[in-house]
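Trainee: One predicted model, sequence on top.
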Amino acid sequence: MSEANVKSQSDGWSQIRDIIVNGLWKQNPGIVQLLGLCPLLAISNTVVNALSLGLATTLVMAVSSGAVSGLRHLIPHAIRIPVFVLIIAALVTVVQLLMNAYVHPLYLVLGVFIPLITTNCIVLARVEAFASKRSTWHSILDAIMMGLGLTLVLVALGAGREAFGKGTLLSGLDLVFGPQAAGWTILLAPDYHGFLLAILPPGAFIGLGLLIALRNWLELRAKAAAATAAPQHQAA
């Protein structure tokens, strides 16, 4: 393999690594870019609700980014935003109809936040900023990583709010898997009467603030460790 091919392959893997790290950590849409706060705060009262909406958003992001990337040379620049919104809206409609048909109880719980994926800043932002300028494969990967980054924040927030608010985890699985899944709920504290603040909107803001603070603390700790290790490495 020639040196040029090796360098090209190395650059390709470097781009993939950067896309993954940016989506899950450095540019996480939930705790760094702070996009899509409406569904993030409204639906994160349980793990099941949070995970369901996060995966639905990830699916829409991946397919819409792939579609926009594949059609980017055919879409006139002057009307790109309306076209992007139409593509996203069509995909959201498909997801909404599928959820209505196959997981109707969950569909009723998520309610208006399913069609609101169309106007989610995360979806349109990645389509405009990334997919409209990059290859299809990289665009789909970026959308999946950004979606999973948002889903991780949703699930973490949902787990914390559900645990403190209800003393349970995975309540609502019967909405997805039917009545037989009602017994799958994990009871963390018997005779727990709940902490109402955790499942109300103020609890969502407090939980998100704690997640942002934790992420910033980890970043500062990593930078301090790197700064300490640099002089030692130079001396060696």
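Mentor: Sure thing, it's come through.
Trainee: drop to CA atoms for contacts and neighbour counts, all remaining ones
Mentor: Noted.
Trainee: can you pull out the strands in the protein?
Mentor: 168-169, 186-187 (DSSP state E).
Trainee: deepest of these, which one?
Mentor: Mean neighbour count, computed with mean count of other C-alpha atoms under 10 Å, is highest for strand 168-169 among those, reaching a mean of 22.
Trainee: If you count contacts, what does that strand end up packed against?
Mentor: helix 136-166, strand 186-187 (3 or more C-alpha pairs under 8 Å, 6 or more residues apart in numbering; DSSP states H and E).
Trainee: Would you reformat the strands of the chain as a markdown table and include distance to residue 5?
Mentor: As requested, the strands of the chain are exported to a markdown table (distance: least, C-alpha to C-alpha, whole Å):
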| stretch | distance to residue 5 |
| --- | --- |
| strand 168-169 | 50 |
| strand 186-187 | 52 |
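Trainee: And here is the other one:
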Amino acid sequence: MSEGYSNIIKNGLWDNNIVLKQSLALCPLLAVTSSATNGLGLGLATLVVMVASNLINSMAKGVISKTVRIPVNVIIIATLVTLTDALLNAYLHQLHKVLGLFIPLIVTNCAILGRVESFASRSKVFPSLVDGVFMGIGFTWVLTVLGAIREIIGSGTLFTNASLLLGPHFAFLETTIIPDYRGLLLIILPPGGFIMLGLGLALKQKLEAVWQENKQRQSGMVPEGDM
């Protein structure tokens, strides 16, 4: 049982990561991650929707007919996104203004419907909950890291306006990494998102190749001279 949950966690965070492996949700990723704050905000909003949709679908799968399962799932996700949008507008209005249209567009995020269809509709409640949590965390950390890298290279800051967008408790995150830095506008613009995402995907493949070679060497499958 623990091994099964371990695989779910690894899949969500790395092995089957929504962005780095499945290459889904790239539109909001490229448009929103001009700063770490924006990436974290959208990632957390998506995380909430993903967890709730997985949980509700798994609990209701016994009473939802297969013939209408997909439309019902879309309605569930749309309802959760609407609630999330309203809560962000009420309590984190500045973040809501920055993310704008990309909050309602969470409905069209095929990663959420994909997890509901491929996992929650076929699994028990707790595994579905764990899957939603770690798939959401995996998506959130990629958005945040990509946003942080683009923000540092593009403007020399990190988590700028975190206190305004996420609340005063997040003021400690605001940091100037490179003082008196004029910035590199290209990295903040959408083309910079494509560049950094491509480098990230290449880095993931390189790391996995190195890890695989190390495992084979430790198991004696690859002679030392071939490395």
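Mentor: Received the coordinates, thanks. Computed from a predicted model, the values in this text were never measured in an experiment.
Trainee: circling back: go through the strands of the first structure and name the closest to residue 137 of the first structure.
Mentor: strand 168-169 (35.8 Å; C-alpha to C-alpha).
Trainee: what stretch of the second structure does that closest one fall on?
Mentor: Strand 168-169 of the first structure lines up with residues 157-158 of the second structure when matched by TM-score structural alignment.
Trainee: Map residue 6 of the second structure onto the first structure.
Mentor: By TM-score structural alignment, residue 6 of the second structure lines up with residue 17.
Trainee: Quick check: the gap between that match and residue 141 of the first structure.
Mentor: Distance, residue 17 of the first structure to residue 141 of the first structure, by C-alpha to C-alpha, to the nearest Å: 10 Å.
Trainee: which one of those two has more residues nearby?
Mentor: Shown here are residue 17 of the first structure and residue 141; by other C-alpha atoms under 10 Å, residue 141 has more neighbours (19 against 12).
Trainee: Now do the helices in the first structure.
Mentor: With DSSP state H as the criterion, the first structure has helices at 3-21, 37-42, 47-71, 80-102, 104-110, 121-126, 136-166, 174-177, 196-199, 201-235.
Trainee: And the contacts of the fifth one?
Mentor: Helix 104-110 of the first structure is touched from outside by 43, 49, 53, 96, 99-100, 114, 175-176, with contacts defined as C-alpha atoms under 8 Å, 6 or more residues apart in numbering.
Trainee: Find me the equivalent region of it in the second structure.
Mentor: Aligning helix 104-110 of the first structure against the second structure (TM-score structural alignment) gives residues 93-99.
Trainee: any idea how far the matching stretch is from the chain center?
Mentor: Offset of stretch 93-99 of the second structure from its chain centre (C-alpha atoms, centre = their mean, to the nearest Å): 18 Å.
Trainee: what's the mean deviation for that stretch versus the first structure?
Mentor: With mean C-alpha distance after the TM-score superposition for the first structure, stretch 93-99 of the second structure departs from the first structure by a mean of 0.6 Å once superposed.
Trainee: so what's the aligned partner of residue 31 of the first structure in the second structure up against?
Mentor: Aligning on TM-score structural alignment places residue 31 of the first structure opposite residue 20 in the second structure. Residues near residue 20 of the second structure by C-alpha under 8 Å, 6+ apart: 14, 200-201, 204.
Trainee: Give me the nearest residue to the counterpart of residue 93 of the first structure in the second structure, chain neighbours excluded.
Mentor: In the second structure, the residue equivalent to residue 93 of the first structure is residue 82, according to TM-score structural alignment. Once flanking residues are discounted, residue 82 of the second structure sits nearest to residue 104: 6.9 Å by C-alpha to C-alpha, 6 or more residues apart in numbering.
Trainee: Give me the neighbour count for that neighbour.
Mentor: 15.
Trainee: Could you pull up the contacting residues of it?
Mentor: By C-alpha under 8 Å, 6+ apart, residue 104 of the second structure lies in contact with 81-82, 85.
Trainee: same thing with residue 192 of the second structure?
Mentor: Contacts of residue 192 of the second structure were listed using C-alpha under 8 Å, 6+ apart, and they are 150, 186.
Trainee: again with the one 4 residues further on
Mentor: Residues near residue 196 of the second structure by C-alpha under 8 Å, 6+ apart: 146, 150, 187.
Trainee: That one pairs with which position in the first structure?
Mentor: Match for residue 196 of the second structure (TM-score structural alignment): residue 207.
Trainee: Distance of that match relative to residue 218 of the first structure?
Mentor: Going from residue 207 of the first structure to residue 218 of the first structure by C-alpha to C-alpha gives 17 Å.
Trainee: Just confirm residue 189 of the first structure contacts residue 164, I think it does.
Mentor: No - Residue 189 of the first structure lies out of contact with residue 164 (C-alpha atoms under 8 Å); the separation is 9.8 Å.
Trainee: Many thanks, have a good one.
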